[in-house]
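Asks: Fold the following for me, if possible:
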Amino acid sequence: MSSVNGAATARLARFSGVESENRYENVCQSQLLQSLWRTLTRYLQLKKDREAARAKAIRDGLIPDPNRKTRLEEAFNLVGTCEDMCPEFEREQREYQRAVDKWELNPVTRRIDPKRAVKTFHRPAAGDETPLPSDVRPPHVLKMTLDYLIHDLLESNSLEATHHFLRDRTRSIRQDFTLQHENGLIAIECHERIARLHILSLHEMRGVQDFTEHMEMEQLRKVLQSIVEFYDDSRYSNTLPPNEPEFRAYHLLAHIRDPDVARQLERQPAHILDSPIVQVALDLRSLAQRNNITSSRRAANTEATQNFFSRLFATIRQPQVSFMMACLMEYHFADIRKGALKAMKSSFREAHKAFPIGTLTEMLGFDDETQTASFASACRLELVLDPASAMPVGVKLHSKALFDGKLSARALGCI
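Replies: Coordinates of the predicted model:
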């Protein structure tokens, strides 16, 4: 710690040696140096106090002793005691390390604001120490934190501006639930709301620079997996979560080509399996299956499927398909449309006329003919142009037509 103090002193001395002829600048510089010194002093003191706090927590049996083997029957759950959205030690540490997000700054002092700061996600690594109870937020604080993120931050700012911050901080909320092995009603409610946020992001952030759909879907699938496990655990306590059918349906659509997820759903009680939203999800899954997937990295083909892609998009337009379900299905559109064009290409002969682009737009659920033409071009299909307007009026779909189905779903989805 002496080396740290020495480095900090040298840094402050370097700044102190800078003189300015402007009296106002000298005052501001002095205040800045005092603020930096207070932050450093507070951070080093808290860091020192943590050693004593960790030893006491081990003695009191609040966290396991890393130097002692623990038998399974002696295992216990960590109970968080932090009443803030961000623990005090992390606030001071991140301010010292200049790792404070703009959404956490006090607009007047430009320092970290305890009322705005939210605990960051910490990726687990080998050799990490067990978090102290004071580092972990209990369920009611986690719910309060999520309320702040959604009702205060997101309602006052755009999703595009806050998405990165929200994604990291909601991961941290999930992490604190996991550390405490919490699976009660508060944990279920918070995970459900986080899942809805990810589904909405898949739609609203589509095509935004630096947004990666597959990473968003990866987090959504992790949240949904936790939710269905919570639902399974709730059966032992005779608890019936009110939104279980909705999120069982989302789980199925997120894994639309995974037969194991469908089998798991079919083993659910009748009140889940027979619910309208689950039945709609099962219909969508059935219509989305393909039998012309050639890449070994993709899910296996569904034998004997009839490639009902036009019925799929017609069904999605129906009122029984909720907005959230449509947002989730949108993630699969590029892949479904590639399969549809591939199936149609195999069905027509070269002698046939070009397929009308207006009909194709309706069949594949595009918003307009421009989108259809762009998608077909991305698949290397040849367009037929109107001689007068030079606008595309047809797509050449036949067995000998050039077709590139290897373009990523993300690239096609941005068209």
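
Asks: When you work out contacts or count neighbours from here on, use the C-alpha atoms and nothing else.
Replies: Noted.

Asks: Any idea how many residues pack against Arg23?
Replies: Using other C-alpha atoms under 10 Å, Arg23 is surrounded by 10 other residues.

Asks: brain fart, Val280
Replies: Other residues near Val280 come to 19 when the count uses other C-alpha under 10 Å.

Asks: Quickly note the distance from it to Ser347.
Replies: Between Val280 and Ser347 the distance, using C-alpha to C-alpha, to the nearest Å, works out to 29 Å.

Asks: Could you also give me the structure for this second sequence? I'd like to compare it with the first:
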Amino acid sequence: MAAKSDIFHEGTFLQGLCMEMCPMRELNLRKKQNRLHPFEKTVENSSPKNKLNEAMNIAVKEFTRPAAGKELNPKDIRPAPVLLKTINYLLTVIMKKPSALYYKCEFISDRIRSVRQDLTAQNLQNSEAIKILEKATRYYLIMAVRLSQEPLERYDPVLHNTQLRECLKKLLRLYYIQNTPCKNWTTFLACDMILNLCTGSYYLFHEYHKTEVHATKHNGMNLAFDMIKMHAIGNFVGIFRIANTLPFLESCAFFNSIERLRSQGLRVMNTAFSSKNLRFPLQLLMEIFCFDSIEATAEFCTCHNILTQDGNVFFKRGQFMEPSQHKVYTCHKLIGSKTTQSDVDLMIDE
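Replies: The predicted model follows:
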């Protein structure tokens, strides 16, 4: 990638001075207000001195919206090495705690947002900043799949998707201003292309052509490019055939669009196979759209007002109806079966 001069001036940004995961000022304030998270609380029978030391090792700066007109204090901002230590702590120690996944992710997502906030405050663009954003992006991609079956009161997919896109956009920007291509940039550029499959907003699509000499050997990048071509001609069967071969992380990116693509594909098939005498095998439809079960496939058809009976689908022109809200189905065949690594190993990727 060609080097790009940044629009910011280094002198206008802070240099973080906080060497702990949580600034002492915030730690003392939240302890006084009894606002420490259970993951940040110390052992009750410890001495006051030990409690303070323990709290400093496990408390993590929370996300707060910047107040208008209030200047940031460098003593409250963590430099890159501390931010890297913090996100590693979140994705290993916290993620491995024996608590419900949604509960852990509620804490982790807030603290990662704070990590990103400190990155922005310092305009960090070094290799450590890239590592931090790569880990955060993996977290957002993988947890979007893992948390998809949680009720809305436990998990907000809209907020999660917004954080994913903001993080990925920042990461791709840092890649773009580097003098040389980074190790993982093609993977995350492929994820971005796939995330934008339904929107048609391929704001970095032209970069593929500029960098194809470097990227042609990257499987995920080429598959993402093929999916864009399939979407452009309305070949939804082709899109899902390619999706079956995507690497794991790119498959997680595809998950973001899967229900809309299934719906669009079913609409096309309902028109193409509309006939009084035609019986389309439900098993085949399950395989085309990568469902995990016949039952989920039949439910999907019913939600779109498509009749299924005795293992067959009966397409009829004019009967297709778009549901007011798409149900999110599990995707073990398409995503979960593609890796044997733990989520922690996948996110840290050291």
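
Asks: Show me what Pro66 of structure 2 aligns to in structure 1.
Replies: Counting by TM-score structural alignment, Pro66 of structure 2 corresponds to Pro124 in structure 1.

Asks: Now do the SS call for that match.
Replies: coil (DSSP: H, G, I helix; E, B strand; the rest coil).

Asks: What is the burial count for it?
Replies: 9.

Asks: who's in contact with the residue lying closest to Leu385 of structure 1 once chain neighbours are set aside?
Replies: Excluding its sequence neighbours, the residue lying closest to Leu385 of structure 1 (C-alpha to C-alpha, 6 or more residues apart in numbering) is Pro392, at 4.2 Å. The contact partners of Pro392 of structure 1, by C-alpha atoms under 8 Å, 6 or more residues apart in numbering, come to Ile357, Ala373, Leu383, Val384, Leu385, Asp386.

Asks: Quick one: the helices in the stretch 51-200 of structure 1, in order.
Replies: For the stretch 51-200 of structure 1, helices defined by DSSP state H, counting those that start in this stretch occupy the ranges 88-96, 139-147, 155-156, 159-179, 185-204.

Asks: Need those in CSV (columns: distance to Thr39 of structure 1 and mean neighbour count).
Replies: Shown next, in CSV, are the helices of the stretch 51-200 of structure 1 (distance: least, C-alpha to C-alpha, whole Å; neighbours: other C-alpha atoms under 10 Å):
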stretch, distance to Thr39 of structure 1, mean neighbour count
helix 88-96, 6, 19
helix 139-147, 25, 19
helix 155-156, 30, 10
helix 159-179, 23, 18
helix 185-204, 33, 20
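
Asks: As CSV, these with distance to Met217 of structure 1 would be great.
Replies: Putting these into CSV (distance: least, C-alpha to C-alpha, whole Å) gives the following:
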stretch, distance to Met217 of structure 1
helix 88-96, 29
helix 139-147, 20
helix 155-156, 23
helix 159-179, 12
helix 185-204, 8
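
Asks: how about Ser346 of structure 1, what's its partner in structure 2?
Replies: Under the alignment (TM-score structural alignment), Ser346 of structure 1 pairs with Thr271 in structure 2.

Asks: For that match, give its distance to Gly318 of structure 2.
Replies: Taking C-alpha to C-alpha, one finds Thr271 of structure 2 at 8 Å from Gly318 of structure 2.
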